[in-house]
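Structure, please.
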Amino acid sequence: MKWDPAKYTQFSSHRDRPFFDLVARIGAEDPGWVADLGCGTGVLTATLAERWPEASVTGLDSSPDMVRQARALAGGPEGPSFTLGSIRDWETPSGPGVLVSNAALQWVPGHEELLEHWAKKLDPGSWLAVQVPGNFGGLSHVLMRELAQSPRWATALAGVLRGEDSVSEPEQYLELLIGAGLSADVWETSYQQLLTGENPVLDWVRGTALRPVMAALAAEDYAAFEAEYGQLLRRAYPAKSWGTIFPFRRIFMVARKG
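Now for the predicted structure:
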């Protein structure tokens, strides 16, 4: 699946806010290492390096385009380092550190097992901070899945879109982390995002949720799917004179290994 860094950062003021709400709860003072899994363009990874300048800060992403841009913005050998790879293959470094994954684990089926594995492998004094979108039951996702399952698209898009089981509920994450021996804080926030533009919710999902559909269809077919989906979104999220409200639920977890 190909990612577009420019499209992803189009709504950076909205996409970045959950990251800062997440890392604000991390209490680490002097970690030896910091890892940002699913680092994207590396802009947010750089803020981790600024907060912990003595730590070895690394970013990991599966998109060559994202990693290429992250390396270009890294600021030389003193800045964070960025690696192309799969989150599944990442292994915890030794010593106390900070593991951050912001809006990435929802793309990893069975990521709950990964969380449990990391929690057990982290050395004492380490922190784990994860945020995943909790809006797979939101209207934008429901409409996309319903359209993908319609007679015109069902064959071409069979198995392409995942449902509400893409993430767990907050209480399940809390139980998982506590069961793995961590002290944990888990919460959720629903941001009432105010978007502007002709069809701003469509613009939003072009950067994330629509990427699997884009990858699965030929360009002409994708254009037809997007046009039909765009009409559904206009009706579902009516524009006001001052913009369009797009509710977005996020699930957060911050835990420490004592």
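
When you work out contacts or count neighbours from here on, use the C-alpha atoms and nothing else.
OK.

Setting the sequence-adjacent residues aside, check what's closest to Glu116.
Spatially, and ignoring its direct neighbours in sequence, Glu116 is nearest to Ala180 (6.2 Å; C-alpha to C-alpha, 6 or more residues apart in numbering).

distance of that neighbour from Ala129?
For Ala180, the distance to Ala129 (C-alpha to C-alpha, to the nearest Å) stands at 15 Å.

now do the same end-to-end measure for stretch 177-185.
Using C-alpha to C-alpha, one end of stretch 177-185 lies 9 Å from the other.

quick one: it to chain centroid distance?
Mean C-alpha position of stretch 177-185 versus that of the full chain (C-alpha atoms, centre = their mean, to the nearest Å) differs by 22 Å.

quick one on the thing from earlier: and Ala180 and Ala129? Which one has more around it.
Ala129 (24 against 17; other C-alpha atoms under 10 Å).

one more to line up against the first:
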Amino acid sequence: MTEPTWDPAQYLRHAGHRARPFTDLLARVPGLPGDPPRIADLGCGPGNVTALLADRWPTAHITGYDNSPAMLDQAQAQAHAGPTPGGGRLDFAPADATAWTPAEPYDLIVSNAALQWVPGHLDAFPAWLAGLAPGGTFAFQVPHNLDAPLHALMRELAATPRWKDRLGHVLRAGDSVHAPGVYLDRLARLGCATDVWETTYHHVLTGEDPVLDWVKGTGLRPALTALADDPGAREAFVAEYRDLLRTAYPSSPYGTVLPFRRLFAVARKEA
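The predicted structure follows:
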């Protein structure tokens, strides 16, 4: 998989739809042991959902971590960083989740739609849980839809003779997200009281080629990054993919429906 270059503005074009799973995740997080609590957000992106943590825990000291300078710059530019209205604090710091380990005890480690980009993330769970305070929680959600046309058509196109040499190995692998039972078993064996579930959202998108516009902010990023040095090829690949998406996700008078399945996990460490 190619490490993608991120475009915060493109990602935020569907901010409302992308934020909803995070609020659904937070609704299942139990009370935190610290007062005030210490919270880490792994893969915070442009910071818009990280700021929601301060609504739920107003006094918390929250740090959003990301390995994209562009995303961190956007988080700072939107004035998310600094004191929060409830007396807490929100800050951002560079970190790569593939190597990050807690340097202090956290009451909550949360990750929103980021672990699918972290190879071997299951192996990081023991260190992350060790960094939780007793009674703390590890919670995350990830897309679980690599079998959907959105991704299947992208992979099929990338594997065609025209594109396979440049794109055959740059997209997310099929095991970038595991089955729900795998997460449940791993977290439960690590001593956590664990809740795992899935939800399929049916997003109604509007505008011209809205599904393409959606995926340009996320799953298509590795291909766009790999073709960045050849604008003509990039435009050609996007055009072919766009035509496939138009057939797979037809428009209607009220918009275009994008079914999107997500996987959630909330694991509470023993107090």
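
Can you pull the TM-score for these?
Overlay of the two chains. TM-score (TM-score structural alignment, normalised by the length of the first structure): 0.95; 258 aligned residues with a C-alpha RMSD of 1.5 Å.

Tell me the residues of the first structure aligned with the helix or strand where Ile39 of the second structure lies.
Here Ile39 of the second structure sits within strand 38-42, counting by DSSP states H and E. Taken onto the first structure by TM-score structural alignment, strand 38-42 of the second structure occupies residues 33-37 there.

about what we covered before: would you mind measuring from whichever residue in the second structure pairs up with the residue nearest to Glu116 of the first structure to Pro105 of the second structure?
Under the alignment defined by TM-score structural alignment, Ala180 of the first structure is paired with Leu190 of the second structure. Distance of Leu190 of the second structure to Pro105 of the second structure, given as C-alpha to C-alpha: 17 Å.

Leu132 of the second structure now?
5 Å.

Run through the strands of the stretch 151-271 of the second structure in chain order.
192-205, 251-252, 255-269 (DSSP state E, counting those that start in this stretch).

once aligned to the first structure, how far is the longest one on average?
With mean C-alpha distance after the TM-score superposition for the first structure, strand 255-269 of the second structure departs from the first structure by a mean of 0.5 Å once superposed.

Run the angle between that strand and strand 192-205 for me.
Orientation check (axes from the mean of the first three to the mean of the last three C-alpha atoms, to 10 degrees): strand 255-269 of the second structure against strand 192-205 gives 170 degrees.

Tell me the spacing between the residue sitting nearest the centre point of the second structure and Leu227 of the second structure.
The second structure has Ala113 as the residue nearest its centroid, 1.6 Å off, counting by C-alpha atoms, centre = their mean. In this view, Ala113 of the second structure and Leu227 of the second structure are 24 Å apart by C-alpha to C-alpha.

excluding its backbone neighbours, what's nearest the alignment partner in the first structure of the residue nearest to the centre of the second structure?
Per TM-score structural alignment, the equivalent position to Ala113 of the second structure in the first structure is Ala103. The shortest distance from Ala103 of the first structure to any non-neighbouring residue, by C-alpha to C-alpha, 6+ apart, is to Val132 (4.7 Å).

Likewise for Pro200 of the first structure?
Using C-alpha to C-alpha, 6+ apart, the nearest residue to Pro200 of the first structure is Thr244, at 7.3 Å.

check contacts around Ser183 of the first structure.
The contact partners of Ser183 of the first structure, taken as C-alpha atoms under 8 Å, 6 or more residues apart in numbering, are Leu177, Ala255, Arg256, Lys257, Gly258.

Return the residue of the second structure that is most distant from the centre.
Per C-alpha atoms, centre = their mean, the most distant residue from the centre of the second structure is Pro161 (30.9 Å).

Which position in the first structure pairs with that one?
Pro161 of the second structure maps onto Pro151 in the first structure, by TM-score structural alignment.

What are the buried residues along stretch 97-116 of the first structure?
Applying a neighbour-count criterion of 16 or more other C-alpha atoms under 10 Å, the buried positions in stretch 97-116 of the first structure are 97-106, 111-112, 114-116.

Out of those, flag the one nearest to Arg15 of the first structure.
Nearest to Arg15 of the first structure out of the buried residues of stretch 97-116 of the first structure is Ala103 (C-alpha to C-alpha; 8.9 Å).

The closest residue to Leu227 of the second structure other than its chain neighbours - how many residues pack around it?
Distances taken as C-alpha to C-alpha, 6+ apart put Arg234 closest to Leu227 of the second structure, at 5.3 Å, once the chain neighbours are dropped. Here the number of neighbours of Arg234 of the second structure (other C-alpha under 10 Å) works out to 16.

What residue in the first structure is paired with Arg234 of the second structure?
Using TM-score structural alignment, the partner of Arg234 of the second structure in the first structure is Tyr222.

Isn't its match up against Pro212?
No. Judged on C-alpha atoms under 8 Å, Tyr222 of the first structure makes no contact with Pro212 at a distance of 10.6 Å.

where's whatever residue of the first structure lines up with Leu52 of the second structure, which helix or strand?
The equivalent of Leu52 of the second structure in the first structure is Thr47 (alignment by TM-score structural alignment). Assessed by DSSP H and E, Thr47 of the first structure sits inside helix 43-51.

what angle do that helix and strand 33-37 make?
Interaxial angle of helix 43-51 of the first structure relative to strand 33-37 (the same axes, to 10 degrees): 170 degrees.

what's the mean distance for helix 43-51 of the first structure versus the second structure?
For helix 43-51 of the first structure, the mean deviation from the second structure after alignment is 1.7 Å (mean C-alpha distance after the TM-score superposition for the first structure).
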